[in-house]
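Novice: I need the structure of the sequence given here:
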Amino acid sequence: SDPRMIKGARKLEAIDVESMLELAAAGAKILHIRAVEFARRHNVDLRVRSTFSTDPGTIVYSGKAGAGMEESVVSGVAVDKGQTKIMVIGIPDVPGKAADLFTIVADAGANIDMIVQNTPTGSDVVDAVSDIGFTLPKSDVKKVVAALQENQAKLGFRVVEVDDEIGKLSVVGAGMRTHSGVSATLFSALAKAGINIEMISTSEIRISVITSDDQVEDAARAVHTAFGLDSEIEAVVYAGTGR
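Specialist: Below is the predicted model:
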């Protein structure tokens, strides 16, 4: 977790490469995602440490270094404020429309992160329409919106709405594979903190939610505490986001 945001963030002695890869992809800003991908591909363990202290840092294990180590249910919490949500409103609910939509997005050169489709509405099957929402990097928004508007007649949607005031919160841990109750703890913590959830996405070892950007840091602190990740020692940032 980012100690600049969460004062109780604690340094991990070790973390598995799969969890580190998910954290990097979720915006943790600890290691570049390509560095973690290469380490996993070539079964290389990484040691991450600060050049400003003698602390041994954290080992990211890919192979033998992690043998016999217990997997943390939740290893860390990551926040990403660099995304925008696009909602395509009133698109016909017929086979092939989602494929057409995301082909246009792909041809525009954008990478999609999270996707949600609302329940279709309409008087009958012929008239049924739905709303499809997705998130993507802020840098890709203009070209994607332009591409969608150029193809509005083909897709048949009513309007495109853009919301760039969002934040993504992710909790990651290899132990999610074998432990129940992670989702319940996450959503209970968010509810107690008064955080509204707009979108949800999951993988085998990650749960991500979209909230408003003015709530996402409060959400991260609440979730960090709920999973027992707080340290009694306040984190010291020497440079960047590390201790």
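Novice: contacts and neighbour counts: CA atoms only from here.
Specialist: Noted.
Novice: which ones are touching residue 66?
Specialist: Counting by Cα atoms under 8 Å, 6 or more residues apart in numbering, residue 66 touches residue 16.
Novice: after the helix or strand where residue 78 lies, next one along is what?
Specialist: Per DSSP states H and E, residue 78 falls inside strand 76-80. Once the chain leaves strand 76-80, the next helix or strand it forms, by DSSP H and E, is strand 83-92.
Novice: one more sequence to fold, the one below, so I can look at both together:
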Amino acid sequence: MRIVVQKFGGSSIADPELIRNVARRVVRAKQKGNRVVVVVSAMGDTTDELIDLAYRVTASPHSREIDMLLTTGEQISIALLAMAINELGHEAVSLTGYQAGITTDHAHMQARIVNIDPERVRQELDQDKIVVVAGFQGMTVTGEIATLGRGGSDTTAVALAASLKADLCEIYTDVDGVYTADPRIIPKAVKLNYISYDEMLELASLGALVLQPRAVEFAKNYSVPLLIRSSFNECEGTLVGEVASVESCHPVSGVAHDLNVAKIGIFDVPDRPGIARNIFRTLAREQINVDMIIQGWVRDDRNDIVFTVTRGDLEKALPVVERIVKEIEASGFVYNDRVAKVSIVGAGMITNPGVAANMFKALAEQGINIEMISTSEIKVSCIIEEDQAIKAVGALHAEFFK
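Specialist: I've put the predicted structure just below:
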């Protein structure tokens, strides 16, 4: 009998009627002969409301207590959904992340799954139950509750699917699947029937909000087939899997944009071995994630280094950068938090010369200046002014999806 893991986000279970709708969908999957595991997020805006509540109590809540607080949102969801499924005549059992065997590291609010022992889940499935698991959470080896960061329920679902060797992991959300661009700003965006793990990973990390990047990484590493579907209709959705044939791929599969970007530049960095290591190791020790990095041309044994971080990390990064500048005897630094990243992604870029040139042409024709460029085999990203982002996405979509 097939094992299917289904994940439903907060918008899919935002009120009692939506919870009942999800229960009916889960039961239909069971009636098709599947063994079903369901992973759910907190209802609607519950997580945001709990965070707001914490900061109304204290200006600096401890991360451990934040995790203790936030995990209650998913526990409400799993209990209510299990009740709704039981009401339909099918036995269901709700499990917290810990009860489902999910072990994490100790990084509160940004924990990573280090192991899953799915024995309890298997036992419940063997008793013909539908298993409802709290997403976004696990427990450390020392018994502390930890959360997986925003979008962590996606990672929970895919990791469970991998550990159970599930036949399919369905991610239900408020969109019909993966589109060639955000359909909210590009009405002509087209839903993709299929996309490769690598393409989906790039799109997710570049600002497409359909899936969390760590979830896609899990799926790729363990070959978990993913199906992205809407919880509000019966559309087929988008299947995420291995790339079938690079030769037959359209050069570009999607256009993404990310407004959660800030740029930092360090001037007159001494050009000697180990300097870049020192800069970025220091930032890493402060848990600051760096994305794009550009090193300028050497002049008088010095160069400039520019890199990007998330806007959320900028405040934490600036004092670190100020300290670095003094330590390496650079001349100074600047930052800009009014930039955006626009990207094109496609496995077909490998065999189609000129894709980057066409991207730059499309931006130039709109008078959009490029401040930074980063490339890989299947993506090209540009940093531009924030207020040009939407226009840039429209121009790129028009260029590559005529």
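Novice: what packs against the strand holding residue 78 of structure 1?
Specialist: Applying 3 or more Cα pairs under 8 Å, 6 or more residues apart in numbering; DSSP states H and E, one finds that strand 76-80 of structure 1 contacts helix 17-25, strand 166-172, helix 216-226.
Novice: give me the three-state assignment for the residue mapped onto residue 176 of structure 1 from structure 2.
Specialist: Under the alignment (TM-score structural alignment), residue 176 of structure 1 pairs with residue 349 of structure 2. Here residue 349 of structure 2 is recorded as helix under DSSP: H, G, I helix; E, B strand; the rest coil.
Novice: so the longest helix anywhere in structure 2 corresponds to what in structure 1?
Specialist: Longest helix in structure 2 by number of residues (criterion: DSSP state H): helix 63-87. The aligned range for helix 63-87 of structure 2 in structure 1 is empty, by TM-score structural alignment.
Novice: before we move on, what about stretch 309-322 of structure 2?
Specialist: Using TM-score structural alignment, stretch 309-322 of structure 2 pairs with 136-149 in structure 1.
Novice: cool, and stretch 27-41 of structure 2?
Specialist: Using TM-score structural alignment, none of the residues of structure 1 align to stretch 27-41 of structure 2.
Novice: next one: that stretch to chain centre, how far?
Specialist: Offset of stretch 27-41 of structure 2 from its chain centre (Cα atoms, centre = their mean, to the nearest Å): 24 Å.
Novice: check which residues of it are buried.
Specialist: Residues of stretch 27-41 of structure 2 classed as buried by neighbour count (16 or more other Cα atoms under 10 Å): 27, 30, 34-41.
Novice: what's the matching range in structure 2 for stretch 30-47 of structure 1?
Specialist: With TM-score structural alignment as the criterion, stretch 30-47 of structure 1 aligns to 210-227.
Novice: please report how far the residue located most distally from the centre of structure 2 lies from residue 332 of structure 2.
Specialist: Largest separation from the mean C-alpha position in structure 2: residue 300, at 41.8 Å (Cα atoms, centre = their mean). From residue 300 of structure 2 over to residue 332 of structure 2 the distance is 16 Å, taken as Cα to Cα, to the nearest Å.
Novice: how about residue 207 of structure 2?
Specialist: Going from residue 207 of structure 2 to residue 332 of structure 2 by Cα to Cα gives 30 Å.
Novice: kindly report the same for residue 153 of structure 2.
Specialist: According to Cα to Cα, residue 153 of structure 2 and residue 332 of structure 2 sit 41 Å apart.
Novice: which of those two has more residues huddled nearby?
Specialist: Of the pair residue 153 of structure 2 and residue 332, residue 153 is the one with more neighbours under other Cα atoms under 10 Å, namely 30 against 15.
Novice: would you mark the buried spots in stretch 205-222 of structure 2?
Specialist: Residues of stretch 205-222 of structure 2 classed as buried by neighbour count (16+ other Cα under 10 Å): 205-220.
Novice: and which of those is nearest to residue 3 of structure 2?
Specialist: residue 219 (15.5 Å; Cα to Cα).
Novice: number of residues surrounding the residue lying closest to residue 56 of structure 1 once chain neighbours are set aside?
Specialist: Closest residue to residue 56 of structure 1 apart from its sequence neighbours, by Cα to Cα, 6 or more residues apart in numbering: residue 49 at 6.2 Å. Other residues within reach of residue 49 of structure 1, judged by other Cα under 10 Å, total 15.
Novice: wait, what's in contact with residue 49 of structure 1?
Specialist: Residue 49 of structure 1 sits next to 55-58 when contact means Cα under 8 Å, 6+ apart.
Novice: which stretches in structure 1 count as strands?
Specialist: Under the criterion DSSP state E, structure 1 carries strands at the ranges 14-16, 46-48, 58-61, 76-80, 83-92, 115-117, 129-137, 159-163, 166-172, 199-203, 206-212.
Novice: and residue 183 of structure 1, which of the ones you listed is closest to it?
Specialist: strand 206-212 (7.7 Å).
Novice: and that closest one, which stretch of structure 2?
Specialist: The aligned range for strand 206-212 of structure 1 is 379-385, by TM-score structural alignment.
Novice: now that stretch on structure 1. Mean distance?
Specialist: Comparing stretch 379-385 of structure 2 with its match in structure 1 after superposition yields a mean distance of 0.5 Å (mean Cα distance after the TM-score superposition for structure 1).
Novice: now render the strands of structure 1 as CSV, adding distance to residue 8 of structure 1.
Specialist: Output for these, formatted as CSV (distance: least, Cα to Cα, whole Å):
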stretch, distance to residue 8 of structure 1
strand 14-16, 18
strand 46-48, 20
strand 58-61, 17
strand 76-80, 12
strand 83-92, 26
strand 115-117, 32
strand 129-137, 29
strand 159-163, 31
strand 166-172, 16
strand 199-203, 26
strand 206-212, 21
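Novice: of all these, which lies closest to residue 146 of structure 1?
Specialist: Here strand 159-163 is closest among the strands of structure 1 (Cα to Cα), at 10.1 Å.
Novice: of all the buried residues of stretch 205-222 of structure 2, which comes closest to residue 357 of structure 2?
Specialist: Taking Cα to Cα as the measure, residue 357 of structure 2 sits nearest to residue 206 out of the buried residues of stretch 205-222 of structure 2, at 19.8 Å.
Novice: show me what contacts the closest one?
Specialist: The neighbours of residue 206 of structure 2, taking Cα under 8 Å, 6+ apart as the test, are 256-258, 341-343.
Novice: got it, and residue 166 of structure 1?
Specialist: 81, 83-85, 210-214.
Novice: which one in structure 2 is aligned with it?
Specialist: Under the alignment (TM-score structural alignment), residue 166 of structure 1 maps onto residue 339.
Novice: most surrounded residue in the contacts of residue 49 of structure 1?
Specialist: With neighbours defined as other Cα under 10 Å, the most crowded of those is residue 57; it has 18 neighbours.
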